[in-house]
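The sequence isn't on hand, but the structure is:
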């Protein structure tokens, strides 16, 4: 366990960031989640953060701009840029701006931890065993993403009633935040 580390996940996809935080909390004592650049900057100014998982495209700002601010506020912080819109040019630009690493989505918590330079593969043996609920959630999210967020098309692709899908998507994922 990486007890001494505090991680920050900055991603405006609440379902993804909450699930990632939940998985990371098995290995890291504190995991903060922020959905926008403003909240992330405030948190970085008051907490010592070891590692950051940063989405390239935030709803209100580019992750590359946030990357520069993170490294100004906390120069020793390792930042992993994670994106659903991977390209060689953005990968090169992210590394030039100071990112420790760059990964395309979808990425497992194992890949994310390893990309940030933590060799804890022995600890992660159990991570590959997802619960049925987690597997279902990840599958729904993938199909939803494949259909550009269209609930009706996703429900048809999953052979599921639209209201059932909406209920599953409405379930709130509760993530404990550090005090």
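All right, it came through fine. Values in this document were obtained by computation on a predicted structure and should not be read as measured data.

switch to C-alpha atoms for all contacts and neighbour counts from now on
Fine.

What are the buried residues along stretch 12-29?
Within stretch 12-29, the residues scored as buried using 16 or more other Cα atoms under 10 Å are 12, 15-25, 27-28.

Show me what that stretch is in contact with.
Outside stretch 12-29, the residues that touch it by Cα atoms under 8 Å, 6 or more residues apart in numbering are 1-7, 9-11, 31-36, 55, 58-59, 109, 173-175.

which parts of the top helix by length along the chain are buried?
With DSSP state H applied, the helix covering the greatest number of residues in the chain is identified as helix 132-146. Along helix 132-146, these residues count as buried under the neighbour rule (16+ other Cα under 10 Å): 137-138, 140-141, 143-144.

continuing past the lengthiest strand in the chain, what's the next helix or strand?
For the chain, the longest strand by residue count, based on DSSP state E, is strand 2-10. On the C-terminal side of strand 2-10, the closest following helix or strand by DSSP states H and E is helix 14-24.

what about versus this one:
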């Protein structure tokens, strides 16, 4: 499901041409163990020095002990939100290049992640090349626009997620505002975003 390619960058790059820079530290926080290990290996082959965490608490602890220059953080983790990890990183270091990575992509959380300091937002499945390119994207570069517009189901999903975020992730209040049964809303929130 999550395809992580192991393409490597060329070795022997002159110091001035190294796209990663001197500080090669990368923190990856994701509760999907196999995906985390594959992504960590793939990023190590590309020249990063990787620390991995499988929970919000572990991610925050690693960010406090050794604030990374680069970070890839999953939005939904078993013990909370990856947004808390972003805040912890930003409290210690303001130059970290952070990518929010999630299988539950929506506009509201993308905007929130960017406000907290993420530089990009990638939906799973993302491969290592996507993550690498996003981490090293230069300021001012624009990503390619998608060829296909969002489907009607996706637009509905985005609206529900936006209201959910506006209600501080309170399911009951979101259901009330959307004039929707709470259980129906919970089922929608538990599913992945439609294409």
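Here it is on my side, so go on. Here the structure is a predicted model, which is why all the values come from computation and not from measurement.

Quick check: TM-score for this pair?
After superposition, the two chains reach a TM-score of 0.62 (TM-score structural alignment, normalised by the length of the first structure), with 120 aligned residues with a Cα RMSD of 1.9 Å.

coming back round to it: what two of the buried residues of stretch 12-29 of the first structure are the furthest from one another?
The largest distance within the buried residues of stretch 12-29 of the first structure, taken as Cα to Cα, falls between 12 and 27 and amounts to 22.7 Å.

on that earlier part again, for the longest helix of the first structure, give me every contacting residue.
The contact list for helix 132-146 of the first structure, computed with Cα under 8 Å, 6+ apart, reads 150-151, 154, 157-158.

between it and helix 14-24, how big is the angle?
140 degrees (axes from the mean of the first three to the mean of the last three Cα atoms, to 10 degrees).

What range does whatever helix or strand comes next after helix 132-146 of the first structure cover in the second structure?
Following helix 132-146 of the first structure in sequence order, the next helix or strand is helix 151-158 (DSSP H and E). Using TM-score structural alignment, helix 151-158 of the first structure corresponds to no residues of the second structure.

Stretch 32-46 of the first structure now?
Counterpart in the second structure of stretch 32-46 of the first structure, with TM-score structural alignment as the criterion, is residues 51-65.

Name the residues that touch that stretch?
Under the criterion Cα under 8 Å, 6+ apart, residues 25-33, 36, 40, 77-82, 84-85, 88-89, 92 lie in contact with stretch 51-65 of the second structure.

Mind naming the longest helix for the second structure?
Among the elements of the second structure assigned as helix by DSSP H, the one spanning the most residues is helix 152-166.

Report all helices and strands that that one contacts.
Taking 3 or more Cα pairs under 8 Å, 6 or more residues apart in numbering; DSSP states H and E as the contact definition, the neighbouring helices and strands of helix 152-166 of the second structure are helix 107-116, helix 171-178.

Can I get those in a markdown table including distance to residue 159 of the second structure and mean neighbour count?
A markdown table is the format used below for those (distance: least, Cα to Cα, whole Å; neighbours: other Cα atoms under 10 Å):
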| stretch | distance to residue 159 of the second structure | mean neighbour count |
| --- | --- | --- |
| helix 107-116 | 9 | 17 |
| helix 171-178 | 10 | 17 |
